[in-house]
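Undergrad: Quick check, what structure comes out for this input:
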Amino acid sequence: MAEPLIVKICGIKTPDMLEVAIEAGADMVGFMHFLRSPRHVSVEEVASLISEARGRVQTCVVLVNPDNSCVAEIAALGPDWIQLHGPETPHRVEAIRAEAGVEIMKALPIGGPEDIAHVAAFAQIADRILLDAKPPKGADRPGGLGESFDWSLLKALDPGLDFMLSGGLTPDNVAEAIRTVRPFGVDVSSGVETAPGVKDKRLIEAFIRNARAAQ
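TA: The predicted structure is shown next:
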């Protein structure tokens, strides 16, 4: 029996959308604490969203190259996961994991075969790996920014590696992504939005429904 697929809805900003994601059957929700993101939420908002979600869905706070005080402040709120989405080195990921005492998901941008080569070093340290599209050249923030990457690159990965897939996923392509790539989980943010940072109830429900059906 295959493990149940993990579905993560990321970039949630409001209690209303948190409820929508939980009711639609999300396994994880992500909150973005990064000023340059249209999905940024303050520490106070993160605290309130985490307490609202506690015991109902796994919570994940996304940080980009955080300093130690930021890590400590977020870890104190008691999320289930911290997701590192910046240029953190394996050494830095290890240090943050030791300091935070929270499970760490490391997002790694994939654009070509050379990026696949870096995955193994992080896989030994992070509790979970999230493979995302490389940002377009000149982008001011990390992530696929709504674009997917060439999934065939993942054939070069260690077949024993569990990972989550992100980058350009939508209700329309998530089933194909799951059948093609066989990830441990899928993660969506802009693919369930009507405008940057504006989540849509119907898109969230369709994404989760299509992801579950594909499994």
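Undergrad: Please count neighbours and contacts with C-alpha atoms only from this point.
TA: Noted.
Undergrad: Assign the residue nearest the centre of the chain to helix, strand or coil.
TA: The chain has residue 187 as the residue nearest its centroid, 5.1 Å off, counting by CA atoms, centre = their mean. Put simply, residue 187 is strand when judged by DSSP: H, G, I helix; E, B strand; the rest coil.
Undergrad: same question, residue 50
TA: helix.
Undergrad: For it, grab the count of nearby residues.
TA: 25 (other CA atoms under 10 Å).
Undergrad: Point out the other helices and strands that the top strand by length along the chain packs with.
TA: If you go by DSSP state E, the chain has its longest strand at strand 103-110. Judged by 3 or more CA pairs under 8 Å, 6 or more residues apart in numbering; DSSP states H and E, the packing partners of strand 103-110 are strand 81-84, helix 90-100, strand 128-133.
Undergrad: For the comparison step, fold the sequence that follows:
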Amino acid sequence: MKIKICGIRSQDDLKVCEEEGADLIGFINIERSKRMVEIGEINTLISSMKDVTKAVLVIEPLDITDAEEKIIKSRITNIQLHSLSPEEISELKEKFHRKSAENKTQTSPNLTITRAVGISKVINRDKRREIENFADICDFLLFDYEIQGKTGGTGRQIPAETAIKAAKIAKHRNKDVKLTLAGGMNTARIKNEGKKLERVFDVFDINSGVEIKPGVKNINKISELMEIKQNN
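TA: As a prediction, the model looks like this:
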């Protein structure tokens, strides 16, 4: 079981996440989010990280150019996208691949792309096709509860059987794609359903489930979460 703690906004919370053993740490640069952090602030936060490869930049870019600018400015190459089509993601990856080939003597960008896919209670034909199309091109898919076409920050959970069905669709399409489950994740759900869910999911993404209020983490909840992880 791998744990990603998302919505980090302070050095104190970042330090706790690192010390407690979070596998991934997310920084949200989306204006509609209550946990929005400017790119400059993200730069300051990650400068103190012991392992910057754990950092994940969460963005909802307007287009490829916007995404590219945010990636370059943040210097983070684990990217979680809440927008862009499969075709745009393919183009974005190709751009960075070309840069990598052109800059052999420099530190070359090696993007890991996670695409958030919104799920509610039912997976219809269009949603199945969306999952399959993103599974074709992305390194990770992240399933989060969807409300009115928006994912992230809802605090609602995808029913376990629906989440497992989405995971199986993605894996049937691309056995190498990694899968993350988000949406109201907390210690109670991981205690009760963790063993069943981790059969198909590689990462659990927790945000509000370890908070005092939006953007302020609860140390005790993080410790409890990591204890569950260690005992699984």
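Undergrad: After superposing, what score do the chains get?
TA: In this superposition the chains share a TM-score of 0.86, using TM-score structural alignment, normalised by the length of structure 1; 206 aligned residues with a CA RMSD of 2.1 Å.
Undergrad: what's the mean deviation for the longest strand of structure 1 versus structure 2?
TA: Once the two models are superposed, strand 103-110 of structure 1 sits on average 0.9 Å from its counterpart in structure 2 (mean CA distance after the TM-score superposition for structure 1).
Undergrad: tell me which element the aligned partner of residue 8 of structure 1 in structure 2 is part of?
TA: By TM-score structural alignment, residue 8 of structure 1 lines up with residue 4 in structure 2. Here residue 4 of structure 2, judged by DSSP states H and E, is contained in strand 2-5.
Undergrad: Can you name the element that comes right after that strand?
TA: helix 11-20.
Undergrad: Just confirm residue 194 of structure 1 is within a strand.
TA: Yes. The assignment for residue 194 of structure 1 by three-state DSSP puts it in a strand.
Undergrad: aligned partner of it in structure 2?
TA: Looks like residue 194 of structure 1 aligns to residue 212 there (TM-score structural alignment).
Undergrad: Mean neighbour count and distance to residue 117 of structure 1 for the helices and strands packed on strand 103-110 of structure 1 - can I get that in CSV?
TA: Below are those laid out as CSV (neighbours: other CA atoms under 10 Å; distance: least, CA to CA, whole Å):
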stretch, mean neighbour count, distance to residue 117 of structure 1
strand 81-84, 24, 19
helix 90-100, 16, 13
strand 128-133, 24, 13
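Undergrad: Of all those, which one is nearest residue 49 of structure 1?
TA: Set against residue 49 of structure 1 and scored by CA to CA, those come closest in strand 81-84, at 13.7 Å.
Undergrad: which residues are in contact with that closest one?
TA: Applying CA atoms under 8 Å, 6 or more residues apart in numbering, the contact partners of strand 81-84 of structure 1 are 58-65, 75, 93, 102-107.
Undergrad: what two of the residues you listed are the furthest from one another?
TA: Going by CA to CA, the pair spanning the contacts of strand 81-84 of structure 1 furthest: 58 and 65, at 22.2 Å.
Undergrad: Starting from residue 11 of structure 2, give me the distance back to residue 2 of structure 2.
TA: 22 Å (CA to CA, to the nearest Å).
Undergrad: neighbour count winner among these two?
TA: Per other CA under 10 Å, whichever of residue 2 of structure 2 and residue 11 has more neighbours is residue 2, with 17 against 14.
Undergrad: can you name the residues of structure 2 that the longest strand of structure 1 overlays?
TA: The aligned range for strand 103-110 of structure 1 is 112-119, by TM-score structural alignment.
Undergrad: buried sites along that stretch?
TA: Neighbour-count burial for stretch 112-119 of structure 2, counted by 16 or more other CA atoms under 10 Å, picks out 113-119.
Undergrad: same check, this time on stretch 38-55 of structure 2
TA: 39, 42, 45-46, 52, 54-55.
Undergrad: what's the offset of it from the middle of its chain?
TA: 16 Å (CA atoms, centre = their mean, to the nearest Å).
Undergrad: okay, the helices and strands packed on strand 103-110 of structure 1 in CSV with distance to residue 29 of structure 1 next?
TA: What follows is those, written out as CSV (distance: least, CA to CA, whole Å):
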stretch, distance to residue 29 of structure 1
strand 81-84, 10
helix 90-100, 19
strand 128-133, 14
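Undergrad: looking at the ones you listed, which is closest to residue 142 of structure 1?
TA: strand 128-133 (9.0 Å).
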